[in-house]
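Asker: turn this into a model:
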Amino acid sequence: MTNDQFKIQNSKFNIQNLNDRRWAMGWAVAMLALSCVPYLVAVWLAPDGWHFAGIIVNPLDGHSYLAKMRQGFDGAWRFHLPYTPEPHQGVFIYPHYLALGHLARLTGLPLVWMFHLARLAAGLALLMAAYRFILRLAPDRQTRRLAFILLLTASGLGWLGVLFGAFPIDLWIPEAFVPYSLLTNPHFPLGMALMLVILGKIGGMGDWKVGRLGDWGVGLTALGLAVVLPFGLLTVWAVLAVWLGWQTWSRRQIPLSQLRQVALTVLFGGPVIGYDYWVSVSNPAMAAWSAQNITPAPPPVDVLLGYGPLGLAALLGGWHVVRQKNRTAAEWLVVWWAVVTLGLVYLPFNLQRRLITGLHIPLVILAAVGLTRGLHGHRYQRAAIRGVVGLSALGTLAVWTLPLLGLLSPPTPASLSALFFLRQDERQALEWLDSRTGPEDVVLASPRLGIFVPEYTGARTFYGHPFETIDARNRQAQATAFFRGEIETVTPVPDFIIYGPSERALGKAKGLARHRKIFEIGETAIYEVTK
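Answerer: From the prediction side, this is the model:
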């Protein structure tokens, strides 16, 4: 081949890559735009006198992220538990949410707007990082485009499993699926994007540069991942350890350059992981939180149904990679990523489920390989592709629609939809309290309203979260008993009491007359506690 012929061929390759990137960008933007539709529908479904609170996926955790942002909005760089009344020392965790709060203050944007802008930006970063990863891995257009379409749309058979009494993971573990993560929060997609950068760089997937920093860039990426999603870095380390061990054994050669890159990820990310662990055992408040924060692995049948046809296609793809003679190190990396992650999920410790983050990515790549290469020339190949894509997309449609079904019921204090909406008078009462409280003040409200107190007022709540309230069961029982009139005070004594429809629905509180009513609007009143 002459030099001119090489230049022409290289130019054609670059043009094709550019066209592919534009194609991927178009689909990514379209998917992110669609992820906003359920939120717009929720705004439209808000009943008269109610206000959509901004979160539709797991509102307990979603509003806890907004509460963390509120601390940054108020100028904090150390995190305090916002849902517990005990004074405690702040720690340097969740800096990404604290930083978003600072950014909201500087830009004048509401916290919930900043949250969703960050969600969309992180989602775009994930999708483009994933396509770049796929582009380096799959040289043929059919495989990489199918992998990307599955990445955007594929979920499992959760909608079918529910009919048989199962609870498949595609209905309740967003971090296990890219489409669900795009709908949920900023840190799941951002964490997965950083995982891809590290694995792509160390996996030798072409010229994957991290700025102009060379190998130091992968260390800084690991630092970012340790901050945003610590368990994601643990997964990356485990995958790389097994993959590099396999490479050393199969090639009879130690990959020194890749070991150096892994060492840099440990150098930069290790101290953050170590600090997180130290805080979880040495800080009494954080230790109490960690003791309650148990996330066990789902039953294997729920995992199988959760990935459904996608998982079957991924098995075919993995089998094809293992059997082919000219398999690449990058293909082995994807296989080990899937296998190691599944193994990590069932390690015997309290936070198993968190290690499932990102599993969707190697599965969609292997599924695309199985459907395009594993079934190449098969008479049913086209039908298989259509079946997997169709059923998987139907699963995502069900997952994205499911939260909206909860919004259709009237938001009575006892209903699920009451976690998605705030009464107008409740919101106005919280906004009034905002200018009169600080982070040291404690507010007693119903367990439902307690979820919203920290993000709207900056104060702490007596009870508001099953994990982030210390001694959560006792605090919830005390709050409920107080508003039922079974007890006249709670311990520790709060600074303010909110008494509105949500609290009246629990019963008739006693002893409010001895406290000073300082605000009332509609059916909601605020009392300053006499101590």
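Asker: C-alpha only now, for contacts and for neighbours.
Answerer: Will do.
Asker: and the helix or strand L312 falls within, what does it pack onto?
Answerer: Element membership for L312 (DSSP states H and E) is helix 300-323. If contacts are counted by 3 or more Cα pairs under 8 Å, 6 or more residues apart in numbering; DSSP states H and E, helix 300-323 sits against helix 158-161, helix 329-345, helix 360-369, helix 381-407.
Asker: before we compare anything, build this one as well:
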Amino acid sequence: MPKLTMSNSGDTPEITPDAASNRTERRLVGAMIAAALFLTSFSALLGYALVPPGMQFVGSAYNIDDFNVYLSWLHQTTDGQFFQHNLFTTDPQPSLLFSFLFSLMGLIARVTHLPLAIVLHLTRIAGGWGLLWLAYRFITLCFPKDRVARLASLGFLCFSSGLGWMHWSQWSDKNPPGAPIDAFQPEAYTFLSLYLSPLFTVSTLLILGTLYGLLLSFRTGRMRYASIAGLCGFVLGNIHSYDVFHIAAAWGLFLVVWTIWKRGRAVARVWAHAVWALALTMPTTLYIYYIYRTNAVFNERAHSLTLSPPLWQYVLGYGLVFFLAVCALVLAWRYSRAKSRLADAIGMPAPRGEAGTFWGWSNGTTLMFVACWAVAGLCVIHLPFNFQRKMLMGEHIPLCILAGWAASTLTQQLAPRARYAVVSLLVLLTFPSNALFLVRDANHLQVNSSETSQWPFLNANYLAVADWLTRNTPQGAAIAMSPIEALYLPGMTGRTVWAGHWSETPHYGETIQAFTRFSGSETADSDRRDFLKSTRAQYLVYPKDVSKMAYTTHSGQTRTFTDFAASPPPYLIPVYSNDGYAVFQIDLAK
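Answerer: As a prediction, this is how the structure comes out:
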């Protein structure tokens, strides 16, 4: 039987959801979660299934650059290091950064002896299950009596994308500018966050956990929920600190709107709970800010430009979900107007601050919060920060909840079977861009490439170099290599590279040019020495066959690369060689 509880107002009974006793709904929910987790693991499973003989799958077919950053962090924790060092630059830096998430994964890797990439995927799947399960609990809190709205909301959350599929020709191989965001911004969607990394998955889980706890604190008046929210924010501030802006904007806007709605009456307790949750959240966020101010390498990384594109790219990027979310707000407004007119007709004052049932929602304040969350999420990405668009993570959740309610409301006059069929079709219509994401990565696996031209499969020569460096160089050794090829070494060896990642390496573009000049056949020997000194590296990894390697200077001249393996200068001492690469120890004293 449904269970009666008291609402936040203290005088309106609510009906808590009885969905847990409904086996059909539980099975449907379980099937959706399982399908989402399987589909978001498809490319990884395909990669492991298609490994060519003598090669190794790096663990990801998309955003291989950042995946190797995660591997480098995880490698350090498995080596027993608590603080993370940026292994993609030899610039001096204090070791101050640490991550609760990667420390936990490092412990798992040490205990289980599983490959690091597998630990990342298992954590991604576990975090994904937790996120979708908690999302369903949150959706059930919103719609205790509307099964169609619950299932539609979860369906959109698990599978939806936008209209990027209409621009498929632009992003079938690369991430282009000017396309809808579902073509290039995974953190904007639950499906692609589950697909990409455990960091995105767990961070979205913590965003939802924080806001869920705050909403429960608001509705029940219990401080313990505010404490849970603060603890979620505390961990989030450590592992993905700029998401705190998203949370603060969502809950802050809701409190302002609700305070105005209540005309400032009986709001002190809710504000006090919010301040308490914020106080628990801030220590880790402030610590990250301290690192930002004191660590020049971290500061440079934080200033990597990820600015928000024009609004139309977001509208098209969410597509049908965005349209339905707007419909939901229009429906809520029309319902409120109709209720006010009815109150006027019977001579009663229009209700203000009421928390009773609201057209399928558990109460009006729940709708108010979800609407404020959706609006705030689209506002916060225009704050004056270089990482604007990254703060969109979590926005997909309120949009999908609003879209699910709109889909349920707009189809309520249909027969039950027709209603479920139409809602299911609406969910399926939002999936094509995600499907094309999977298709693109499957195609890249076939040709050993990616949207950033990095390799998902490493050949035997590269693997042998990484193995030699791991076994024969000290843990603090630094390695110079072509920045494009050096990407994989930190995660495989735990060693520092001079340059290897577009945002982790300061002035990455300049490092590519510097290495090209160093390799040029007409470069003066003194300039090569100066370059090697500037890298602070003890070892150089260099291609064995340079016969087909050349570059064009600014004046239009074609220059070939120097064959150091055939005729090494005295300051490069050969220590290892295979068919693909030569490894030299750098000794500038000679």
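Asker: off-centre distance for the helix holding L312 of structure 1?
Answerer: 23 Å (Cα atoms, centre = their mean, to the nearest Å).
Asker: tell me the buried residues in that helix?
Answerer: 302-321 (16 or more other Cα atoms under 10 Å).
Asker: post-alignment, it versus structure 2, mean distance?
Answerer: Compared with structure 2 after the fit, helix 300-323 of structure 1 shows a mean deviation of 1.5 Å (mean Cα distance after the TM-score superposition for structure 1).
Asker: okay, the angle between that helix and helix 360-369?
Answerer: 50 degrees (axes from the mean of the first three to the mean of the last three Cα atoms, to 10 degrees).
Asker: what span of structure 2 is helix 300-323 of structure 1 aligned with?
Answerer: Mapped onto structure 2 using TM-score structural alignment, helix 300-323 of structure 1 covers residues 311-334.
Asker: mind listing the strands for the stretch 401-531 of structure 1?
Answerer: Applying DSSP state E, counting those that start in this stretch to the stretch 401-531 of structure 1 gives strands spanning 421-423, 442-444, 460-461, 496-499, 516-521, 524-528.
Asker: whereabouts in structure 2 does the longest one align?
Answerer: Residues 573-578 of structure 2 are where strand 516-521 of structure 1 aligns, taking TM-score structural alignment as the criterion.
Asker: and the contacts of the matching stretch?
Answerer: 461, 464, 468, 544, 565, 568, 582-587 (Cα atoms under 8 Å, 6 or more residues apart in numbering).
Asker: swap in 6 Å and give it another go.
Answerer: Outside stretch 573-578 of structure 2, the residues that touch it by Cα atoms under 6 Å, 6 or more residues apart in numbering are 582-585.
Asker: what does L106 of structure 1 correspond to in structure 2?
Answerer: For L106 of structure 1, the residue aligned by TM-score structural alignment is V111.
Asker: count the neighbours of S547 of structure 2 for me.
Answerer: Neighbour count of S547 of structure 2, defined by other Cα atoms under 10 Å: 10.
Asker: that one and S521 of structure 2: what is the separation?
Answerer: Relative to S521 of structure 2, S547 of structure 2 is positioned 12 Å away (Cα to Cα, to the nearest Å).
Asker: and for M549 of structure 2?
Answerer: For M549 of structure 2, the distance to S521 of structure 2 - Cα to Cα - is 11 Å.
Asker: which one's more surrounded, these two?
Answerer: More neighbours surround S521 than the other of M549 of structure 2 and S521, with 16 against 13 (other Cα under 10 Å).
Asker: residues in contact with the residue nearest to that one when sequence neighbours are not counted?
Answerer: Among residues not flanking S521 of structure 2 along the chain, T562 sits closest, at 4.6 Å (Cα to Cα, 6 or more residues apart in numbering). When the contact criterion is Cα under 6 Å, 6+ apart, the partners of T562 of structure 2 are 519-521.
Asker: what's the distance between T562 of structure 2 and G509 of structure 2?
Answerer: For T562 of structure 2 relative to G509 of structure 2 (Cα to Cα), the value is 21 Å.
Asker: re earlier: mind listing what's buried along the match of strand 516-521 of structure 1?
Answerer: 573-574, 577.
Asker: which position in structure 2 aligns with R448 of structure 1?
Answerer: By TM-score structural alignment, R448 of structure 1 lines up with I484 in structure 2.
Asker: er, G370 of structure 1 actually
Answerer: By TM-score structural alignment, G370 of structure 1 lines up with A406.
Asker: test my guess that that match contacts A328.
Answerer: Yes. The criterion here is Cα atoms under 6 Å, and A406 of structure 2 meets it with A328 at 4.8 Å.
Asker: strands of the stretch 51-200 of structure 2, residue ranges please.
Answerer: 56-57.
Asker: where along it do the helices fall?
Answerer: 64-78, 100-112, 116-142, 147-159, 168-171, 190-196, 198-220 (DSSP state H, counting those that start in this stretch).
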